[in-house]
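Asks: predicted model follows, preceded by the sequence.
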Amino acid sequence: EDFVTDLFIATTHEYILFFTDMGKAHWLRVFDVPSFGRTARGKSIVNLLSLEADEKITEAIPVKSFDSEGFIVMATSLGQVVKTPIRAYSNPRKGGIKAVNLRGDSLVAARLTGGDQDLILATAGGKAIRFSEADVRPSNRGSMGVRGITLEGEDKVICMDVVRPGSSLLTVTRQGYGKRTELSEYSPHRRGGKGMKNIDSRKGDVVASRTVSEEDELMITTKDGVMIRIPASDIRIQGRATQGVRIMRLKAGDEVAAVARIN
């Protein structure tokens, strides 16, 4: 089974940085990616990158230049956050380079940032925390990073995103419920806290939580391969602690697997 997890526009002169669940980074020139028709399945990523057995792509980030002053910020399932200068990824090696030291953890998200933006971490159990990336000191590739959120019980971080001006936070559950919430409801805190309630989780674990604008569209994919494309503006704005509204009707046994933002 495969799902659409991200959609973006890149020129043939740019690079794509791929981050995997094993904490490695690989990069590829855009012009080295084969071009196919709209309905084609494409080429398996294992034919383009030297991945280990069972290594899975977590994030793909288009990069114009490795000489910029930006950063790559990564989040792990156990709540760690790592911030590394983009320049640290300019010399790729076959088999990838180590981006983060996981030690039993897994990488769930990576974002390109400017160094002074706010970040939001969201968990499967319906918690979220907002903090400034200035609270995360830059480190070398391969470091363990610092605590972004303190998790309770068996909860896991499932998403991280950058706060964008004029955007709201979209949250979608496995049972097909979702909502948008104004970012002003997520007051900034120091990193490492327990976070605040992001959604009433009675409608299933959270599968995706990311910032969206009124102009964005969403591609929602289920475990059984059903896909719908809807404008983000069609999803109602609600408060943090609400359970959301049904945004996708699912057949028995099916569940939402991934949500991709199209901008």
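Replies: Perfect, thanks for sending it.
Asks: alpha carbons only for contacts and neighbour counts from here, please
Replies: Fine.
Asks: enumerate every residue touching residue 79.
Replies: The contact partners of residue 79, by Cα atoms under 8 Å, 6 or more residues apart in numbering, come to 147-151, 156-157.
Asks: next, the one to line up against it:
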Amino acid sequence: IAEKYGDDRRSPIVPADGDLSMEDLIPDEEVVVTITRGGYAKRTKTDLYRVQNRGGKGVRGAALRGDDMVDHMFSTTSHHWILFFTTAGRVYRAKAYQLPEAGRDAKGGHVAGLLSFQPDEQIAQVLAIRDYEQAPYLVLATKKGLVKKTRLEDYNSPRQAGVIAINFRDEDDELIGAELVTPDDDLLLI
């Protein structure tokens, strides 16, 4: 338009109001999410993986550089929420379809490019949830032994800067784990 008329478009293009959202146009398909210790994430269609018989050699799940290693690898659907808990005690969220799609042996994209991580934040735990009613509670644990149980619904926030999941008592403490629990679950911390 700028080339044809000499200036930018004056009226913005907005999605039409109605029953259809942008997310409805994205297929809800099974994907494998891979996240490395260095912070690289990707989603891969499950079609690229196959069942092997006894004696199979296996297949490469990610091309890693240097001393990077896969920390989290799980199957989910493209419309599930992925919750990223960082060592700084914050939680960020993204839909699985927002992660970069890559082949089975690709590295993927860095999570900091997708989410607004603070400096020196590392991923401590990653959880995939269908919705915020999937489990009633979330338990967080820190390196210094602080444990916190809260309702999972408390983290349903669209904030790009993340949500503070836990406040530390000591400056050198950090989040080491997060798990979904029900009132009947027993929890063993080692």
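Replies: Ah, there it is. Fair warning: this is a prediction, and the values are worked out from it, not measured in the lab.
Asks: and which of the contacts of residue 79 of structure 1 is nearest residue 185 of structure 1?
Replies: Distance to residue 185 of structure 1, by Cα to Cα, is smallest for residue 149 among these, at 17.7 Å.
Asks: measure the closest one to residue 219 of structure 1 for me?
Replies: Distance, residue 149 of structure 1 to residue 219 of structure 1, by Cα to Cα, to the nearest Å: 28 Å.
Asks: cool, and residue 111 of structure 1?
Replies: Separation of residue 111 of structure 1 from residue 219 of structure 1 (Cα to Cα): 19 Å.
Asks: how about residue 153 of structure 1?
Replies: Distance, residue 153 of structure 1 to residue 219 of structure 1, by Cα to Cα: 31 Å.
Asks: ok, and for stretch 94-107 of structure 1, which residues are buried?
Replies: Buried residues in stretch 94-107 of structure 1, defined by neighbour count with 16 or more other Cα atoms under 10 Å: 96-102, 105-107.
Asks: could you do stretch 160-179 of structure 2 as well?
Replies: 162-163, 165-166, 173-178.
Asks: and which of these is nearest to residue 46 of structure 2?
Replies: Among the buried residues of stretch 160-179 of structure 2, residue 178 lies closest to residue 46 of structure 2 (Cα to Cα), at 25.8 Å.
Asks: the helix or strand harbouring residue 178 of structure 2 vs structure 1, average offset?
Replies: Element membership of residue 178 of structure 2, judged by DSSP states H and E, is strand 175-181. Its matched residues in structure 1 lie on average 1.5 Å from strand 175-181 of structure 2 after superposition (mean Cα distance after the TM-score superposition for structure 1).
Asks: equivalent range in structure 1 for that strand?
Replies: With TM-score structural alignment applied, strand 175-181 of structure 2 matches the range 206-212 in structure 1.
Asks: what does the matching stretch rub up against?
Replies: Contact with stretch 206-212 of structure 1 is made by 122-126, 158-164, 167-174, 232, 256-259, 261, as judged by Cα under 8 Å, 6+ apart.
Asks: just the buried ones from those residues?
Replies: 122-126, 158-163, 167-174, 232, 256-259, 261.
Asks: go through stretch 129-137 of structure 1 and flag the buried ones.
Replies: Of the residues in stretch 129-137 of structure 1, those buried (16+ other Cα under 10 Å) are 129-133, 136.
Asks: now those residues in TSV, with distance to residue 214 of structure 1?
Replies: Shown next, in TSV, are the buried residues of stretch 129-137 of structure 1 (distance: Cα to Cα, whole Å):
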residue	distance to residue 214 of structure 1
129	23
130	21
131	23
132	24
133	25
136	30
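Asks: just those residues now: which is nearest residue 24 of structure 1?
Replies: Using Cα to Cα, the buried residues of stretch 129-137 of structure 1 come closest to residue 24 of structure 1 at residue 136, 20.1 Å.
Asks: how about the nearest residue to that closest one, chain neighbours excluded?
Replies: residue 83 (6.6 Å; Cα to Cα, 6 or more residues apart in numbering).
Asks: where does the one you found land in three-state SS?
Replies: The three-state label for residue 83 of structure 1, taken from DSSP: H, G, I helix; E, B strand; the rest coil, comes out as strand.
Asks: burial measure for it, as a count.
Replies: 29 (other Cα atoms under 10 Å).
Asks: can you tell me how far the counterpart of it in structure 2 sits from residue 121 of structure 2?
Replies: Counting by TM-score structural alignment, residue 83 of structure 1 lines up with residue 43 in structure 2. Applying Cα to Cα, the value for residue 43 of structure 2 to residue 121 of structure 2 is 22 Å.
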